Each structure stands twice: as C-alpha cells, then as structure tokens.
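# need a 3D model of the following:
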Amino acid sequence: MNVIETAIAGLLILEPTAYGDDRGFFLESWNRRRFADFGLDLEFVQDNHSRSAAGVLRGLHFQDPNPQGKLVRVVNGRAWDVAVDIRAGSATFGKWVGVELSATNKRMFWVPDGFAHGFLALEDDTDFLYKCTSYFEPANEHSLQWNDPILGIDWPLDGLEPQLSGRDRVGMPFAAIATVA
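Down below sits the predicted model:
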C-alpha cells in the first residue's frame, strides 16, 4: 500500500496494491493490522454505499457531536472528493484537500474526525463506499455550504450546476463554524 500525505496533516490518500491479470484484479481494501502499521489503528462500526449520477454533489457533511472518521473509495465511476478542516485551533482550519477517486485509480481517502466531507460524481452510476468510525446520527448531522466563498473549493463542474439535496442547498456558511471554533 502506498500512503500519500496531503497538505493537511491527518488526511491521507491510500493506493492499495492491486494484483491483476486478464481475469481481473484483487486488492485488499481494509486490513486492520496493515493500516495500524502506518498509524491508522481504526475501528469501523458502519459501512455505507451511495450511487450518484454525474453532477450530483453530496456534502459538505459533518457530524457534531460524535464526529465520524471515514475511509472512502469509489468502486464504479469517478468522483472529486473533498475534505475541509473544521477542527477548532488547527493550523489548517478552513483549508481543504481534493482528490479524484475512481474505479480505475482504486485510491482511497482517509478523512479523520474533525473534517467536513463531500464529493461530486463525475460520471453516471458512481458508486461511493464509506467505512465510518462512528454511527450515523441524523440529529447531529450538519451540512456546510458546498460553494462557500471563504473556502473557495475548486469543484470541477465545467460550467454545470450541481444536483443537490434540499439539505445541501441550504448548508450553513463556513463563518458560522469559524465563529464557534
């Protein structure tokens, strides 16, 4: 497994070793001992799977209290995945990292507690898998504005208007978090 550090400490891009031939491929997407060897001693309690059409933007979501760490990957299609640091007192508070995840590149993205997370599906039938460290609690789920000008996230929309849920259309501005943090 190749582990790539990002510009924000704790956010990691993981490239599993894929063994393939003319029949297909095999890769190990989770091995607790192997992940612990490179500092991710994690216990996952919930797996989620979403399918999205091209242009669907989900996020930026976070849970407070009871934040969720997420190990995410795409097993069909392509997505632009984004994590925003919302940890109070962090030197990178309000900064974001984006990475393309796809069935082809097989990359995974580790998003620890204290980050808002979202993605934009770049192809139809994009299947996105999440392993979560805490249970989903709807009463504690929040959404940041995906296009907040303070964050300045560079979503690869190519002039398209994203498809958003009702909740994501009315996400809170980042300034609401910044005044609390």
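# when you work out contacts or count neighbours from here on, use the C-alpha atoms and nothing else.
OK.
# can you say which helix or strand has residue 36 in it?
In the assignment (DSSP states H and E), residue 36 maps to helix 32-37.
# and what of residue 177?
helix 174-180.
# which residues touch that helix?
86, 94, 144-145, 148, 150-151 (CA atoms under 8 Å, 6 or more residues apart in numbering).
# relative to the whole chain's centre, how far out is it?
Distance, stretch centre to chain centre, for helix 174-180: 21 Å (CA atoms, centre = their mean, to the nearest Å).
# what does stretch 67-76 give?
Taking mean C-alpha positions (CA atoms, centre = their mean), stretch 67-76 and its chain are 6 Å apart.
# from the contacts of helix 174-180, pick the one nearest residue 57.
Nearest to residue 57, judged by CA to CA, of the contacts of helix 174-180 is residue 145 at 11.2 Å.
# wait, that closest one sits on residue 171?
Yes - assessed by CA atoms under 8 Å, residue 145 is found in contact with residue 171 at 4.3 Å.
# what residues are shared contacts of the two?
residue 60.
# next structured bit after the helix or strand containing residue 131?
Using DSSP H and E, residue 131 sits within strand 126-132. Next in sequence after strand 126-132, counting helices and strands by DSSP H and E, comes strand 141-143.
# now the farthest one out in the chain, which residue is it?
Computed with CA atoms, centre = their mean, the residue of the chain farthest from its C-alpha average is residue 22, at 31.3 Å.
# touching the helix holding residue 36 from outside, list them.
Defining contact as CA under 8 Å, 6+ apart, one finds that helix 32-37 is touched by 41-42.
# from the chain's centre, how far out does that helix sit?
20 Å.
# try stretch 153-166
Using CA atoms, centre = their mean, the offset of stretch 153-166 from its chain centre is 16 Å.
# same check, this time on stretch 77-90
6 Å.
# in that stretch, what's buried?
Along stretch 77-90, these residues count as buried under the neighbour rule (16 or more other CA atoms under 10 Å): 77-87.
# likewise stretch 33-50?
Those would be residue 44, for stretch 33-50 by 16+ other CA under 10 Å.
# for the comparison step, fold the sequence that follows:
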Amino acid sequence: MNVLPSSIPDVLILEPRVFGDDRGFFFESYNEQIFADLGINARFVQDNHSRSRQNVLRGLHYQIQQPQGKLVRVIVGSILDVAVDIRQGSPTFGQWVSCVLSAENKRQFWVPAGFAHGFLVLSDLAEVLYKATDFYAPQHERAILWNDPDLAIDWTLTADPILSSKDQAAQRLSEAELFEKSH
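Just a heads-up that it's a prediction; the model follows:
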C-alpha cells in the first residue's frame, strides 16, 4: 500500500498494490495489519454503498455524537472527495483537503473521525463504497454548507450541483453545532 500524505496529516490518500493481467485485476482494499502499520487502528462497523449521477454533491456530513471515520473508495466512475477538519482546537481546524477517487485509479481516502465529509460526482455516474468506524445515527447527523465562503472549497464545478434538501439547508461552519469535545 502506497500512502500519499495530504496537507492535513491525519487524512491519507491510499494507493493499493494492484495485480493485473489480461484477465483483469486483483487488489486488497483493506487489510487490518497493513492499515495498523500505517497508523490507522480503526474498527469498522458498517459498510455503505451509494450511487449518484453527475454533479450530485453530497455533504459536508458529520455526526456530533458517534463520529465516524470513513475509508472511501469508488468502484464505478469518479468523484472529488473532500474532508474538512472540524475538530475544535486542532491546528488545522476549518481546513480542507480533497482528492479524486475513481474506479480507474483505485485510490482510497482515509477521513478520520472529527472531519466533515462530502463528494461531488465528476463522471456520468459514480458508485462509492465506504467503511465507517461507527454506526449511522441520524439524530446526531449534521451538515456544513458545501459552499461556505469561509471554507472556500474548490469543488471544480462545471455546472450547478445537485443537492438534497438537507444539504441545501446546511449551516456555515461558524454557525454549526460541533462535537462536545475535540476528537
């Protein structure tokens, strides 16, 4: 597994070792020992799968209790994946990092607990898989406005994003309810 550091040290871009031939390819998307050696000592309790069409923007989501670390990858199409540090007291609080994940590049994005997460679909269609370190708790879910001017995330938009009503009603980071303590 090759690790590409990001501008926020806790967020990692992971490139698996891919074995391919004329039949196709094989790679390990998760190996507990390899991830532990990389400093990711996460216990995953839930796998999620989403399918979205081009220009769908999901996020920026987080949970104020039961925060989730997420290991994200794409099996169809491509996305711009974004993580925003919302850990109060963190030296990188309010900073964001992004990367393109695609079925072709097979990269994975490690988004630790304490980050808001979102993505924009770049291809006609994308299927996203992610492992989560805690269970989905809708009563604790919150969203930060995807276009918060204080964050100034470069979504590389080529058209208006397609948003859920929940994401349209999201709050700016400066107004958002955050964790009771730093995670």
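# could I get the TM-score for this pair?
Taking TM-score structural alignment, normalised by the length of structure 1 as the basis, the two superposed chains have a TM-score of 0.96; 180 aligned residues with a CA RMSD of 1.4 Å.
# how about residue 58 of structure 2, what's its match in structure 1?
In structure 1, the residue matched to residue 58 of structure 2 (TM-score structural alignment) is residue 58.
# what about residue 61 of structure 2, which SS state?
Secondary structure, DSSP: H, G, I helix; E, B strand; the rest coil: residue 61 of structure 2 is strand.
# isn't it right up against residue 140?
No - applying CA under 8 Å, one finds residue 61 of structure 2 not in contact with residue 140, separated by 10.5 Å.
# tell me which of these two has more neighbours.
Here residue 61 of structure 2 and residue 140 are compared on neighbour count by other CA atoms under 10 Å; more neighbours surround residue 61, at 22 against 13.
# corresponding residue for residue 83 of structure 1 in structure 2?
That one, residue 83 of structure 1, aligns with residue 83 by TM-score structural alignment.
# what helix or strand does that match sit in?
Using DSSP H and E, residue 83 of structure 2 falls in strand 78-85.
# quick one: contacts of that strand?
11, 92-103, 109, 111, 114-123, 125-126, 155.
# can you pull the contacts of residue 124 of structure 2?
53-54, 77.
# tell me how far it lies from residue 88 of structure 2.
Distance of residue 124 of structure 2 to residue 88 of structure 2, computed by CA to CA, to the nearest Å: 37 Å.
# same question for residue 106 of structure 2.
As for residue 106 of structure 2, its distance to residue 88 of structure 2 is 32 Å (criterion: CA to CA).
# what do you get for residue 54 of structure 2?
Relative to residue 88 of structure 2, and taking CA to CA, residue 54 of structure 2 is found at 33 Å.
# do the same with residue 28 of structure 2
In this view, residue 28 of structure 2 and residue 88 of structure 2 are 34 Å apart by CA to CA.
# picking up where we left off before, the strand holding residue 83 of structure 2 vs structure 1, mean deviation?
Average distance, strand 78-85 of structure 2 versus aligned residues of structure 1 after superposition (mean CA distance after the TM-score superposition for structure 1): 0.2 Å.
# and the angle from that strand to strand 125-132?
40 degrees (axes from the mean of the first three to the mean of the last three CA atoms, to 10 degrees).
# residues contacting the residue at minimal distance from the centre of structure 2?
What sits nearest the mean C-alpha location of structure 2, by CA atoms, centre = their mean, is residue 117, with 4.5 Å. By CA under 8 Å, 6+ apart, the contact list for residue 117 of structure 2 reads 59-62, 81-84, 111.
# among these, which one sits closest to residue 70 of structure 2?
Looking across the contacts of residue 117 of structure 2 and measuring by CA to CA, the closest to residue 70 of structure 2 is residue 111, at 5.0 Å.
# count the neighbours of that closest one for me.
25.
# again with residue 57 of structure 2
25.
# excluding its backbone neighbours, what's nearest it?
Leaving aside its chain neighbours, residue 57 of structure 2 sits nearest to residue 120 (4.3 Å; criterion: CA to CA, 6 or more residues apart in numbering).
# now distance to residue 66 of structure 1 too, for the buried residues of stretch 77-90 of structure 1, in CSV please.
Formatted as CSV, the buried residues of stretch 77-90 of structure 1 follow (distance: CA to CA, whole Å):
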residue, distance to residue 66 of structure 1
77, 30
78, 29
79, 26
80, 25
81, 22
82, 20
83, 17
84, 17
85, 16
86, 14
87, 13
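# identify the residues contacting residue 113 of structure 2.
With CA under 8 Å, 6+ apart, residue 113 of structure 2 has these contacts: 67-70, 133, 183.
# can I get these in TSV with secondary structure, distance to residue 5 of structure 2 and neighbour count?
Compiled in TSV, these are given as follows (DSSP: H, G, I helix; E, B strand; the rest coil; distance: CA to CA, whole Å; neighbours: other CA atoms under 10 Å):
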residue	secondary structure	distance to residue 5 of structure 2	neighbour count
67	coil	22	23
68	coil	20	27
69	coil	17	23
70	strand	16	25
133	coil	21	20
183	coil	20	14
